[in-house]
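Novice: Give me coordinates for this.
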Amino acid sequence: MSDCFIGVSGWRYPNWRGDFYPDGLRQRDELRYIAERMTSAEINGSFYSLQRPSSYSRWAEQTPAGFVFAIKGGRYITHMKQLRDIEAPLANFFASGVLALGSRLGPFLWQIPPRMTFDAERVGHFLSLLPRTHGEIASLATRHDDKLPPERILSAVASGIAPAQRIQHAVEPRHPSFDSPEAHRLLAAHGVAIVIADSAGTWPTMGDATSDFRYVRLHGQHELYTGAYTDESLDDWAQQCRRWLAEGLDTYVYFDNDASGHAPHDAVRLLDRVDGTRAA
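Specialist: You can find the predicted model right below:
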């Protein structure tokens, strides 16, 4: 059966406190509060720096069974190196503790900067390096370099998880050159999803037909990162999610319109529309 996972891009935002988060809620309880109301969340701290195994373990402990994390790939790989000479950085990223999430480990998101145009050779090499199972993550993690101290390395598959457990990847390109048959064929050959991004017209929205799951990022309907989604728009997205589910496609949807605090409210509203069981 297919599943729909709906949540937010990150959860530690001061302006959510006293709004979505009730007054008096401890910061360390914010993820738990999110996980009681949504089914997934993107970890975006991993984009800015390598996280610690202890952090991934703590996040797993704070969420119920069935909750899933998407992990945003490091900007050092995508934005600074721009997918060049990334063998060691990739190994370091996967050695930094992602396996500690165990059954809560969901897809990896790789955001490509707007200045980077599609290069079949460079992108193809990157896609070929990506691990596709928990076991492949563990194997790649052992190739980390000496930049990681021992206490920040985890390269063992979590207890109870089969090494053959599948891992999914999604790419969010922001240059229109990726919206081409050649780019789509390459991603399809590797089974990698193109993110369907709604960005108030800032970047192209690329329909995904390159994988057996769907990954959606909702950055803002009319204003990037700020505006709320209308009821009509959420009705449309809910209908689309139900269509994908009927086709047997796992679906991941994350709200990134967090600047004015709309993201968590919109996530709960969409989840209620999709499954009809949660209070908005």
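Novice: can we go C-alpha only for contacts and neighbour counts from here?
Specialist: Fine.
Novice: can you tell me which residues contact residue 196?
Specialist: Shown in contact with residue 196 (Cα atoms under 8 Å, 6 or more residues apart in numbering): 172, 205, 206, 207, 208, 214, 215, 216, 217.
Novice: Can you name the residues that contact residue 241?
Specialist: 4, 251, 274.
Novice: Could you tell me how many residues sit around residue 5?
Specialist: For residue 5, the count of nearby residues is 22 (other Cα atoms under 10 Å).
Novice: And for the one 4 residues further on?
Specialist: Using other Cα under 10 Å, residue 9 has 26 neighbouring residues.
Novice: What separation is there between it and residue 258?
Specialist: According to Cα to Cα, to the nearest Å, residue 9 and residue 258 sit 8 Å apart.
Novice: and the residue nearest the centre of the chain, what element?
Specialist: When Cα atoms, centre = their mean is applied to the chain, the residue found nearest the centroid is residue 70 (3.5 Å). Assigning secondary structure by DSSP states H and E places residue 70 in strand 68-72.
Novice: one more to line up against the first:
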Amino acid sequence: MARSGTIRIGISGWTYAGWRGVFYPRGLPARRELAYAAERFRSIEINGTFYRMQRPENFAEWHDQTPDGFVFAVKGPRFITHMKKLRDVEVPLANFLASGLLRLRAKLGPILWQFPPRMRFNRDIWDAFLALLPKDTGQALELARHHDPRVEGRNWLAIDAKRPMRHAVEIRHESFRSPEFIALLRRHDVALVCADTVEWPLLMDLTADFVYCRLHGSEVLYTSGYEDEALDRWAARVEAWAQGHEPSDAIRVLPPTKPRRAGRDVFVYFDNDAKVRAPFDAAGLAERVGRVASARDLVESA
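Specialist: Have a look, this model is predicted:
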């Protein structure tokens, strides 16, 4: 009997001044914003890790402020993707993994690797990078032990259990519209992010056992909201993916994959935060796919 994957719909980041008094109740302390958002969504992307190295206590606080069953997606550092451009990144990757990431424990979800618009596809560089990515927390711990002195005294080198780790890549250049790139992701079991925006390619090729979507606003980047018709369309896609199928309107480089009887987990994050559309659009999509229950409900109903 076919099964359905778990659907998690949420937001990209949670600290936005413009959300206060609109999404967040007026007077809610900033330190309570994550907890408030986590009561309403099953997953949130951590953006701060993209811009700077975090500390283990940050990850511990985020873990403790969210309910059981909640999952974070974590953005990989731009030092690796934008500055090093995937060259000689063994130590930077070790530093990232040692910075406290593993303190999220069971709440560690996919790692998102976001790339700059001018970065072109280079098969050898990408193959080497994808091969480096840890497949589970045990591998991540071993890699983290090779950190350099920059994280000495502010690292976390322990795991509570060996768990699978997932990775997703968001590309922003037309050169990635390539069968060779799709095949490479499939070989390494890394998801291709389905990114909705007019600024870069919208691709829905399935390359892993899960789907990762980022909805940035299809008309104006980070600004456009999603009206009823658009949310209905995305809900149909999400349901198809969760059931192990492909949407009828999927935009792909390669032909469709075979149905997956076990279904696929689906992660969807709204990043159209400029006009406080993200949390309301996320709630609208969650309602359409019947996934309104909180993260805590996932655990209590298991």
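Novice: Quantitatively, what TM-score do the chains reach?
Specialist: After superposition, the two chains reach a TM-score (TM-score structural alignment, normalised by the length of structure 1) of 0.95; 273 aligned residues with a Cα RMSD of 1.2 Å.
Novice: picking up where we left off before, got the contacts of residue 241 of structure 1 as TSV, with distance to residue 66 of structure 1 columns?
Specialist: Formatted as TSV, those follow (distance: Cα to Cα, whole Å):
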residue	distance to residue 66 of structure 1
4	11
251	14
274	17
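Novice: any chance of these in CSV, plus neighbour count?
Specialist: Formatted as CSV, the contacts of residue 241 of structure 1 follow (neighbours: other Cα atoms under 10 Å):
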residue, neighbour count
4, 21
251, 19
274, 20
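Novice: Which part of structure 1 matches the longest helix anywhere in structure 2?
Specialist: The single longest helix within structure 2, with elements called by DSSP state H, is helix 228-242. With TM-score structural alignment applied, helix 228-242 of structure 2 matches the range 231-245 in structure 1.
Novice: what comes up buried for the matching stretch?
Specialist: Across stretch 231-245 of structure 1, burial judged by 16 or more other Cα atoms under 10 Å covers 234, 235, 237, 238, 241, 242, 244, 245.
Novice: With stretch 200-208 of structure 2 instead?
Specialist: Counting neighbours by 16+ other Cα under 10 Å, stretch 200-208 of structure 2 gives 201, 202, 203, 204, 205, 206, 207, 208 as buried.
Novice: Just the residues you listed: which are in strands?
Specialist: Residues from those lying in strands, with DSSP state E as the criterion: none.
Novice: Grab the nearest non-local neighbour of the residue of structure 2 positioned farthest from its centre.
Specialist: In structure 2, the residue that sits farthest from the middle, by Cα atoms, centre = their mean, is residue 27; the gap is 29.7 Å. Distances taken as Cα to Cα, 6 or more residues apart in numbering put residue 21 closest to residue 27 of structure 2, at 7.5 Å, once the chain neighbours are dropped.
Novice: One more: residue 141 of structure 2?
Specialist: residue 157 (6.3 Å).
Novice: any idea how far residue 60 of structure 2 is from that neighbour?
Specialist: Per Cα to Cα, residue 157 of structure 2 is found 13 Å from residue 60 of structure 2.
Novice: and what of residue 117 of structure 2?
Specialist: 33 Å.
Novice: Tell me which of these two has more neighbours.
Specialist: Neighbour comparison, residue 117 of structure 2 and residue 60: the larger count goes to residue 60, with 16 against 13 (by other Cα under 10 Å).
Novice: Show me what the more buried one aligns to in structure 1.
Specialist: Looks like residue 60 of structure 2 aligns to residue 57 there (TM-score structural alignment).
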